[in-house]
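# sequence? don't have it. structure:
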């Protein structure tokens, strides 16, 4: 099969790695790709958001399957455009992608489906939002309704902090039009889990869970990031809890989306909070997480391409996913200064040395090749991913690979997996 993978981050490198192992694959392209993906696929310089150019390329190259990595092309209608051209696309329609594109839409669907979620209200007026915050008190969560590159959520510990969030999101428009509307919801306490399910519109198949580390500092301190690391499987998310989430959230959501005439096909990413009352739904995303995808792909034994095709063709009921009996961990290497301003173009050495460590895969996120060297082009730059018979063994291998790198301008957290391993370090 001829496959076009859309995106250029660590998630897409992990997907390219898994897809390239399929016996069904004959040709793999990636748009736009990165320096690591270039070893597995032919990279083409088309931005992930340029739906017309992606469609033209897929048509010209007689692509059999388009696989969308990030959410932006899906919300812009990539799957719809592919369907119109008779090309399979793994990912939901623009209408179904509103589960991620609009926080209020997602909450409406969750309520209609009976999925357990935090109490919430939607606001278009900043003063009404402030009045609600003062009435509810803190802690409280303020979310930009639209897509904000993972940065539109403020967990406010005081009323003043929540009101400042309203000023920034709704009045200063720090996230642009995504902040025209906000969702304000109760703050849930517990452990946060990322759970993934493959969906074909009617059937949902569990695709595993991971726990990630959003904050930049060790001990989960400092500002939020796109993700500084992840591990899988998370011990807190038992098989019994997975079955409960499938029954209370995933399957009812699929049924509600189908009832609305917008069946969901693709990967449904449920952000969950394991509360004292049981799992509750924080949000839905309509694509693989990053860096959770890296942690899942290295554990997957089944043919990923076959599974994605089954999701496109409504055949998931005939698929049984198999997993390696290992633990995995991802340590994100970021450019100094991230998530604030950071330098670009610094040279990364030692990549070959790091990749020789047993059980390690080095997934690229923000990289390019210039003058024969790999250089950093983004904030999150590498995902050092390792597997092992225990989480501790996987962690030790990942950090050994980190130490094999020669990149003074990069940094990472040294405590990824600390909750599961019983403490920092």
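Nice, I can see it. This one's a predicted model, so the numbers in the text were calculated from it and none came from an experiment. Numbers count the residues shown, from 1 in each chain.
# make it CA atoms for all contacts and neighbour counts henceforth
Will do.
# unless I'm mixing things up, residue 79 is touching residue 92, no?
Yes - with contacts counted by CA atoms under 8 Å, residue 79 reaches residue 92, the gap being 6.2 Å.
# More neighbours: which of the two?
The neighbour comparison of residue 79 against residue 92 (other CA atoms under 10 Å) goes to residue 92, with 31 against 27.
# Just give the nearest non-adjacent residue to the more buried one, would you?
Leaving aside its sequence neighbours, residue 92 sits nearest to residue 265 (CA to CA, 6 or more residues apart in numbering; 4.9 Å).
# mind checking how far the one you found is from residue 14?
Separation of residue 265 from residue 14 (CA to CA, to the nearest Å): 21 Å.
# same thing with residue 173?
With distances taken as CA to CA, residue 173 is found 34 Å from residue 14.
# In terms of neighbours, single out the busier of these two.
Applying other CA under 10 Å to residue 173 and residue 14 shows that residue 14 carries more neighbours, namely 29 against 15.
# residue contacts, that one?
The contact partners of residue 14, by CA atoms under 8 Å, 6 or more residues apart in numbering, come to 293-294, 297, 363.
# putting a second one here so we can go through both:
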């Protein structure tokens, strides 16, 4: 099978790293990919936003399956276009993507479908928003209706902070709506599934707060999340993901492809903070390290709506973790390659996933001993940074 992946993040590198193992994949391409992806797949210099060019590439190169992970491509209708033209594609259509790109839609959807989530309200008027603060109390979370990857999200613990956040977000003529929701206490985790629009095939959990090593300048995650017991996992699938998929289908917006959610584990149970309808960084990098077996059949069956035939995924006993090194995107590619080699050669269990222009380097490792894994990840990250900072 000739497979094309659309995207340029470290998550696409991780995906291609996993797919190249599949006996179903004869040729693997990625548009546009990056230096890391080029080690395992052929990179195609086409922007994810160039829909017609991508379609022509599929025509000219006999592509048999497309995995669309770029949000720009999904939003602009690439999955819809590919399917109309006879190319099977893994990913959501323009109806399904609304779960991610519109916070108001996602929260109103949860309310309609009785999916546990925080109290919220949407506003385009600052006076009404200020009045809602009196009703909901503090602290609150304030974000634009469109807040991709947690951009421009404010956690406000004082009235002054909340009023400033509301004013800042509604001051522009084209600002659009904002969402104000209650701040939830608990432990934040993420959970991911694959769906064909009818059934849910669970993947696993991750957590962004696992060891004190991850910081805003060097974020990370651990999989599985220690707080997610088998009982909590069942509750997440049954109370969140199954009604999400069934509700989207009932509303004629099929949720197909990979679906994940940020979830707060509260004393009242798991509650959805937001959704994502594509692979997530750095979570996916940890997930693929733990995943046993061939991923490709599940991706094809998501398109074919045949996931009901699948047994649960199998997982390595070890946990997996990621530390992300962020750069300004101007590093010399040969120096980055040398830095990556320094980390991976020194510790054969280390795998580094690279984004486009090496803006993010996901340093990953697996292991049963979390303390040992922390030390090895820290050592690998330090090796990379030493090479990158050398003159």
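In hand now; what should we look at? For clarity, every value in this text was computed on a predicted model and none was experimentally measured.
# Translate the residue nearest to residue 92 of structure 1 into the numbering of structure 2.
In structure 2, residue 265 of structure 1 lines up with residue 256, judged by TM-score structural alignment.
# Residue 325 of structure 2 in helix, strand or coil?
Here residue 325 of structure 2 is recorded as strand under DSSP: H, G, I helix; E, B strand; the rest coil.
# does the residue lying closest to it once chain neighbours are set aside sit in a helix or strand, and which one?
The spatial neighbour of residue 325 of structure 2 that comes closest, neighbours along the chain excluded (CA to CA, 6+ apart), is residue 361 at 5.1 Å. Residue 361 of structure 2 is part of strand 360-367, with elements assigned from DSSP states H and E.
# continuing past that strand, what's the next helix or strand?
Past strand 360-367 of structure 2, the next helix or strand by DSSP H and E is helix 370-389.
# residue ranges for the helices of the stretch 251-391 of structure 2, please.
283-290, 296-304, 333-346, 370-389 (DSSP state H, counting those that start in this stretch).
# and of the ones you listed, who's closest to residue 109 of structure 2?
Smallest distance to residue 109 of structure 2 across the helices of the stretch 251-391 of structure 2 (CA to CA): 22.6 Å, for helix 296-304.
# what's the matching range in structure 1 for that closest one?
Helix 296-304 of structure 2 lines up with residues 305-313 of structure 1 when matched by TM-score structural alignment.
# buried ones in the matching stretch?
305-312 (16 or more other CA atoms under 10 Å).
# and the residue nearest the centre of structure 1, what is it in contact with?
Closest residue to the average C-alpha location of structure 1: residue 289 at 1.4 Å, with CA atoms, centre = their mean. For residue 289 of structure 1, the contacting residues are 11, 194, 269, by CA under 8 Å, 6+ apart.
# where along the stretch 51-200 of structure 1 do the strands fall?
Secondary structure of the stretch 51-200 of structure 1 by DSSP state E, counting those that start in this stretch: the strands cover 65-68, 88-90, 120-123, 140-144, 153-156, 182-186, 191-200.
# okay, those strands in JSON lines with distance to residue 367 of structure 1 and mean neighbour count next?
Below are the strands of the stretch 51-200 of structure 1 laid out as JSON lines (distance: least, CA to CA, whole Å; neighbours: other CA atoms under 10 Å):
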{"stretch": "strand 65-68", "distance to residue 367 of structure 1": "20", "mean neighbour count": "24"}
{"stretch": "strand 88-90", "distance to residue 367 of structure 1": "25", "mean neighbour count": "26"}
{"stretch": "strand 120-123", "distance to residue 367 of structure 1": "39", "mean neighbour count": "16"}
{"stretch": "strand 140-144", "distance to residue 367 of structure 1": "30", "mean neighbour count": "24"}
{"stretch": "strand 153-156", "distance to residue 367 of structure 1": "27", "mean neighbour count": "18"}
{"stretch": "strand 182-186", "distance to residue 367 of structure 1": "34", "mean neighbour count": "23"}
{"stretch": "strand 191-200", "distance to residue 367 of structure 1": "26", "mean neighbour count": "24"}
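# counterpart of the residue nearest to the centre of structure 1 in structure 2?
Counting by TM-score structural alignment, residue 289 of structure 1 corresponds to residue 280 in structure 2.
# For its match, give its distance to residue 67 of structure 2.
Distance from residue 280 of structure 2 to residue 67 of structure 2, counting by CA to CA: 14 Å.
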